[in-house]
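K.L.:
using only what follows, build the 3D model:
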Amino acid sequence: MSDLIADLPKGPLTPFRETATFDWKALKVHLEGEESIKFKNEVYAVLSRDPIFARDFSRPSTDEYREINHKRWKAVLEHQFIDDFFAELERTQDLLEILETYDQGLSGRYALHANVFFSAILTIGTERHAEILEKRETMRLEPWPHSTRENSSSPLHTMEQSSVGLGISLNQPLTRWCSLVRDPNNYRSLPGITIGDMGTKPGVWDGVENGWMSFSNHRAPLWTLLNKGCDVTESGEYKSAYSSSRERQSVSLGSLSAGRIGIVAKGANACRLAATIAIRYSCARHQFGEKPGSDNERAVITYPLQRHRLFPILAQAYVIRLYQSKLMNHFREYMMRMVGGEKSPELAELSKEVHGLSSCTKPLATWMGVAALGEARTCCGGHGFLQSSRLNNLRDDFDPSQTFEGENNVLLQQTSNWLVAKKAAGGDLKSPMGTTDFLVDGGALVDGPVVRRVLGAYTWLVHHLIAKTEMRHKELKAQGKSSFDVKNESQIYTAHTLSIAYGERVMLSWAQAFVDDAPIAFKSVLQRLVNIFALDRIEKHLSTLYIGGFCSGGSFGEWVRNTLIDEETLLAPDAISLVDVIAPPDFVLNSALGSSDGRAYEHLMAEFRRHTDKRTPFWGDLATFLHHKQQSKL
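P.N.:
A predicted model of the protein is given here:
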């Protein structure tokens, strides 16, 4: 096992590791698999030796950051970690995970160049785009392919300045297309196209060029239209393979979820990094005690409140990761069927389910992730504020995930719309992935293990919120409200909360299914993590459960809170080893507080000493000012 996973250095964290009730290396292999760990080790080794990936805690300018990001992107390609992105999907995901934890700006540049464009052409392009795919697969950066249809074209115009969009001059739905926008010889924008940058951004995203684009009489050849499902003839006639806009939207829903499913992993990574840095630091950080004196100081991790703040984050890191992995497997299967041309009713239902599920769990995961980094930063006290902790930077880095691929609160409306419509249809409430099967039952207050009791509460809660949302819809319709206003005015405490409850229930049930199948050696510690996740999430719904009549008196609420505290206490001996399972190498983590050796103070002082005996650049102006002030007093 040591050949696959290196031993961790001895130091202040060693006593905390010695209390673990499980083999952390064996659990890591169980979660990730040997092939994944071997591949990641190879990538880590290469990157750590490449000078372009060396970094400190200084902050480059926007131009400097974009240039180094570009050079790192080139280096990743030149190292050829992946031969075929889509034939090696699991290794591609491993590489993206490494780049995500190293620098999201780099992973964003890599994914956009390597996968997003290619995926769009693969899924909604046709045979006429084969030459583009072939060039992409072989990474040949050659001029854009020519086509016998190049003279057939349609002008593109910006629709309105306020929403710098683009549309083909046909009275038909907005369609997707691929076309050059810059001259490959000099990289200037082509005639009729204006391209601009959005300016400076927080965090690592300042190293990525986000831009805007407008069109004025730019002619795009018709072959650039991605025409799986729709096309335009050379005479200008629009043709669609779908009988209605509803059918077209239904089929495309699933493919729209690709980005959101990927962003769910950002939430897992944010929780993972937050837990790693803050829990390791909390073990190394000692303060106060029953008696004065340094000999009586306690590790901060022994404080119940510190555990209560951090252990739910650790649980979220595991649960979101388990959930996202399973959802990604379902999505890959769905995309294979889509690419194969299947158009079955079951696939259409799966498309809706994937869309509904990704639309609520992407917000949940990213909200948890950003909140986790904020909580971790304050859990580390004043040292958490420092650049060398990396926590503030990470929070900035993950912040835009809350609005990527749709603003979170708006996305939740997609889920509630689907759930309410499915219940109102009165047909089979079961779904291809099984995430709505529980709607067949009503949910009730039950006894038994923690997760069984919490799932029962969630089942009741989702039913209750569907009913409340439907009731609100009827009230608003009776007032003569439009369909838009009905949905818009039924979000607070009803539809919005419904989507959250449904997403949390699916995350919990899928994580529990993983624990049920886990080897006995890990079952207990994994169950404790899932219990903490379950109790921490349902605790936030206690007011709705009581108001709605699911429970009365204080017993259920007290059970939730007291059991959560008990589970956190029982998890304490395993906490640091659970962190070790999911923590990236120190080279990637790049945090003075979260190093695997636990020597936070030594790493902090090393960074402090880099700035020793430096005069401020404006020392002369300060000296002159103070001298004049002194002279004026005399």
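K.L.:
please count neighbours and contacts with C-alpha atoms only from this point.
P.N.:
OK.
K.L.:
skipping adjacent residues, who's closest to Leu190 in space?
P.N.:
Closest residue in space to Leu190, ignoring its immediate chain neighbours: Arg182 at 5.2 Å, by C-alpha to C-alpha, 6 or more residues apart in numbering.
K.L.:
I'd like to know how far that neighbour sits from Gln161.
P.N.:
21 Å (C-alpha to C-alpha, to the nearest Å).
K.L.:
do Gly443 as well
P.N.:
The gap separating Gly443 from Gln161 is 51 Å, by C-alpha to C-alpha.
K.L.:
Thr403 now?
P.N.:
22 Å.
K.L.:
out of the two, which sits in the busier spot?
P.N.:
Set Thr403 next to Gln161 and count neighbours by other C-alpha atoms under 10 Å: Thr403 wins out with 15 against 8.
K.L.:
just say helix, strand or coil for Gly196.
P.N.:
With DSSP: H, G, I helix; E, B strand; the rest coil as the basis, Gly196 sits in strand.
K.L.:
what about it, how many residues nearby?
P.N.:
Counted with other C-alpha under 10 Å, the neighbours of Gly196 add up to 12.
K.L.:
contacting residues for it?
P.N.:
Gly211, Trp212, Met213 (C-alpha atoms under 8 Å, 6 or more residues apart in numbering).
K.L.:
the second one is in contact with Ser163, isn't it?
P.N.:
No. Counting by C-alpha atoms under 8 Å, Trp212 sits too far from Ser163 to count as a contact (9.8 Å).
K.L.:
what segments of this protein are strands?
P.N.:
Listed in chain order, the strands of the chain (DSSP state E) span residues 153-157, 167-168, 193-197, 211-221, 230-232, 238-240, 286-287, 298-299.
K.L.:
for Leu604, give its distance to Gln387.
P.N.:
10 Å.
K.L.:
which positions in stretch 441-461 come out as buried?
P.N.:
443-444, 450-461 (16 or more other C-alpha atoms under 10 Å).
K.L.:
following up with a second sequence; could you model it the same way so I can compare the two?
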Amino acid sequence: MIDSKFHQVSNTQEFNKYENINNEVFLNKDIFPDLHLLDGPLKVYRSKATFDWRKMRLIFDTLQSWELKFKIWNFIKNNEIFDQSIETLPIDEQRKISNQRMFAVINAKLLTIEEYLRNPELSPKFFSAFGVYDANITGKVLIAFYMFPKVIQSLGNKSVKNLVMETQELKNIGCFALIEFAHGSNTQGMKTTATYEPLTKSFVLNTPNFEAAKCWIGNLGKSATHAIVYAQLYTNDGKCHGLNAFVVPLRDSKTHLTFPGVTIGDMGEKISINGIDNGFLIFNNYKIPKSNLLSKTGDIDDDGNFITQFKDPKKRMGLSFAMLSEGRVGICEFTTSYGVSAISIAIRYSASRKQFGPDDTNIEFPVIEYQSQQYRLIRHLANIFAIKFFSNWIAKECAKIVIKGFSGEKISTESGMEMHAISSAGKPVCGWITRDCIQDCREACGGHGYLKCARLGDLRNYNDPNLTYEGENNVLIQQASNFLISIREKGWNAFENASPLETAAFLKDGEEILKSKWKWTKVECAMKPENQLQTLNFIVAFLLEKTFKLRNLLKSLGQSTFDARNNSQVFHANLLAVAYAHRQIYVTFLAEVQKLPDSSPEQEILTKLLSMFGANLISTFYMNVLYESGFVTSINACELLQTGILQLLPIIKDQSIALVDAIAPPDYILNSPLGMSDGEVYKHLENFIYQSPDTFTRPSWWRDIVYKEKYLGLSKL
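P.N.:
A predicted model of the protein is given here:
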């Protein structure tokens, strides 16, 4: 019995609307090109597909999402400013080009700030569509022209809202200054101060030392004119009122020089995404008007007193940071888009690349025909489908909360806390899944995968900062485990009302779940989604109870709450949070599969992918938990799952090209000779390599090769 009630709006509604293949929607050849007409190595695999990849595309994303993505991709295709260089450019040139692209995007009004605020569910897709081509664009545009004005619009008073219009008119470039060199996740420890001066009705900003300098500020190093700065607010009586947000002008709009009292520095070269100019910021008695305080959460009255409607400082700061909390949800989409591109490249390459064959023939097989290649890629294909469905779900749920906030409708505390918890676990897990996917894809493509033009290295580097953006992952997941344990302290029944999004509502039956056992003796039973879900339910419940009891034990031995939390992370709370995210990812995948017409080709292949995802998840991460807990007593439980995986590999292999066709961006966005939709790897590889300006030239240092004696110790000089 599947213990779940799914209420999210489903992409499968789009599928059901367009189930008739003759519907004119499929005449849009941008979104639904005639891939089946392409000749080449991939044709044989496309002919094996049992489903129509175009229908699958409407399950994976809504038609509205695809139309938005192709609007962006065609904009990129038709603007020469977006042409990619064959070689890595100097950093200053990268930043110059990124700045030009940023202005081009905003000037095109592809997504206005009004549309962004009205339809927050689509915004992650908008930015990920840019990001999969060039992650620099996503970072610069999102920060400067969407998040910056959005926070001002949400938290500021009338006197600063003119900055919203000026930003839309490209007069300002915004950024966010929150973390400091010595403090990131611990916001309470930040040292930048804003002291109110009643005589001048202004705030005086100061940075006490370099450790307190604001850092990693995207757009600040070379381009930003304004920042939203988070500083400790002090009133004239010397009392601190915690972190508050201020709009701070930084550079003169005519000279682009910093104002007196402001010091801006560049963070220097990064591993990647160097088109974004991250900087650091230092204040020295820098004054800003009183009106520049974003005062929705707290203000200064005429007598210089701090006033706020929030008695609890944590709740006040929670609202102040609420506009930034969507970042974790957006990252789920961004990181998924990188995984989509990587798996598309690797699977298409593997179906085109031939190597080895029977010893007594001259026949070579595509490497995707080999079991080891299938396992290393198809499990990642299942993972990417899973996190894509999850990123769709969490974006929709978050959008509901955001829309309520903007409309003035009351947001339940439970919804806000649960969204914080599942995004704090989901963002790290999505990032880790994509990280592992890209690395395996790079290796699966062999030496060719190491070429820059293959783009797998770029995708790996694009995804890398997602593991620390919006909170370092291993710190962030603690928010999820703390959420679960705080409810458990009230009893299992408390989960029923504490989980309106239903990510943890199943735990209301925690006592019964913990009594359940692995009772499956056949492969087909172990691979059934409802049985895999029952297993995942048990894993979360067991890890929660195990962690809860350990913390109570540590407290009974005299440890403080802080120490008890700290000493129950490894093997307990961390694994609990990851399992919580894994289960919800599985549930969102299952929900979409259940909504499809029974026994339809699309439901059948997605069910196999879901079973692959669940079996690999359980056998890779949790078998030791299942044996330790006593849930599994049969010695062959792991073997059943592994056998099921091996049985699915050749079946999904035959469908893998069509599955990739359903999710891959167009060739000019994928931009990899290994992953083009026609599968003509060597033709495209030749073109890419020949385009390099130095492919056939003599090096400028050729004399060092010819006259090498002085480097070999043979020179008489």
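K.L.:
still on that earlier bit, switch the buried residues of stretch 441-461 of the first structure over to TSV; also include distance to Trp177 of the first structure.
P.N.:
Conversion of those to TSV gives the following (distance: C-alpha to C-alpha, whole Å):
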residue	distance to Trp177 of the first structure
Gly443	47
Ala444	50
Val450	50
Val451	47
Arg452	48
Arg453	50
Val454	47
Leu455	44
Gly456	47
Ala457	47
Tyr458	43
Thr459	43
Trp460	45
Leu461	43
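K.L.:
nearest to Lys477 of the first structure, of these?
P.N.:
Nearest to Lys477 of the first structure out of those is Leu461 (C-alpha to C-alpha; 24.1 Å).
K.L.:
map that closest one onto the second structure.
P.N.:
Alignment note: Leu461 of the first structure maps to Ile539 in the second structure; criterion TM-score structural alignment.
K.L.:
tell me how far that match lies from Ala526 of the second structure.
P.N.:
From Ile539 of the second structure to Ala526 of the second structure the distance is 15 Å (C-alpha to C-alpha).
K.L.:
tell me where the stretch 551-700 of the second structure has helices.
P.N.:
561-566, 574-595, 601-617, 623-629, 637-663, 667-670, 681-691 (DSSP state H, counting those that start in this stretch).
K.L.:
ok, which of the strands of the first structure comes nearest Pro312 of the first structure?
P.N.:
strand 298-299 (18.9 Å).
K.L.:
average distance between the closest one and the second structure?
P.N.:
Mean deviation of strand 298-299 of the first structure relative to the second structure after superposition (mean C-alpha distance after the TM-score superposition for the first structure): 0.7 Å.
K.L.:
which bit of the second structure covers that strand?
P.N.:
Counting by TM-score structural alignment, strand 298-299 of the first structure falls onto residues 365-366 of the second structure.
K.L.:
go on, stretch 349-369 of the first structure?
P.N.:
So in the second structure, the equivalent range for stretch 349-369 of the first structure is 414-434, judged by TM-score structural alignment.
K.L.:
go on, stretch 313-329 of the first structure?
P.N.:
Counting by TM-score structural alignment, stretch 313-329 of the first structure pairs with residues 380-396 of the second structure.
K.L.:
and stretch 570-578 of the first structure, by the same measure?
P.N.:
By TM-score structural alignment, stretch 570-578 of the first structure lines up with residues 651-659 in the second structure.
K.L.:
now the matching stretch on the first structure. Mean distance?
P.N.:
Looks like 0.9 Å for stretch 651-659 of the second structure (mean C-alpha distance after the TM-score superposition for the first structure).
K.L.:
can you list contacts of that stretch?
P.N.:
Contacts for stretch 651-659 of the second structure (C-alpha under 8 Å, 6+ apart): 42, 45-46, 48-50, 52-53, 56, 347-348, 351, 368-369, 374, 378, 605, 608-609.
K.L.:
can you select the buried ones among those for me in ChimeraX?
P.N.:
Per 16+ other C-alpha under 10 Å, the buried members of the contacts of stretch 651-659 of the second structure correspond to this ChimeraX selection:
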select :42,45,46,49,52,53,56,347,348,351,368,369,374,378,605,608,609
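K.L.:
sitting in helices, which of the contacts of stretch 651-659 of the second structure do you find?
P.N.:
Tyr45, Arg46, Trp53, Met56, Ile347, Arg348, Ala351, Gln374, Ile378, Ile605, Lys608, Leu609 (DSSP state H).
K.L.:
I'd like these as CSV, with distance to Thr547 of the second structure appended.
P.N.:
Formatted as CSV, those follow (distance: C-alpha to C-alpha, whole Å):
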residue, distance to Thr547 of the second structure
Tyr45, 48
Arg46, 48
Trp53, 44
Met56, 41
Ile347, 40
Arg348, 44
Ala351, 45
Gln374, 37
Ile378, 33
Ile605, 37
Lys608, 33
Leu609, 32
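K.L.:
of all those residues, which two lie farthest apart?
P.N.:
Met56 and Gln374, at 21.2 Å, using C-alpha to C-alpha across those.
K.L.:
hmm, Tyr690 and Ile86 of the second structure touching each other?
P.N.:
No. Using C-alpha under 8 Å, Ile86 of the second structure is not in contact with Tyr690, being 10.2 Å away.
K.L.:
tell me which stretches of the stretch 201-350 of the second structure form helices.
P.N.:
Using DSSP H, counting those that start in this stretch, helices in the stretch 201-350 of the second structure cover 313-322, 326-352.
K.L.:
please apply the same query to the stretch 1-150 of the second structure.
P.N.:
Counting by DSSP H, counting those that start in this stretch, the stretch 1-150 of the second structure has helices at residues 12-17, 43-46, 53-60, 63-77, 91-108, 113-118, 123-131, 135-142, 148-155.
K.L.:
just so I know, which of the ones you listed lies nearest Phe32 of the second structure?
P.N.:
Nearest of the helices of the stretch 1-150 of the second structure (C-alpha to C-alpha): helix 53-60, 6.2 Å.
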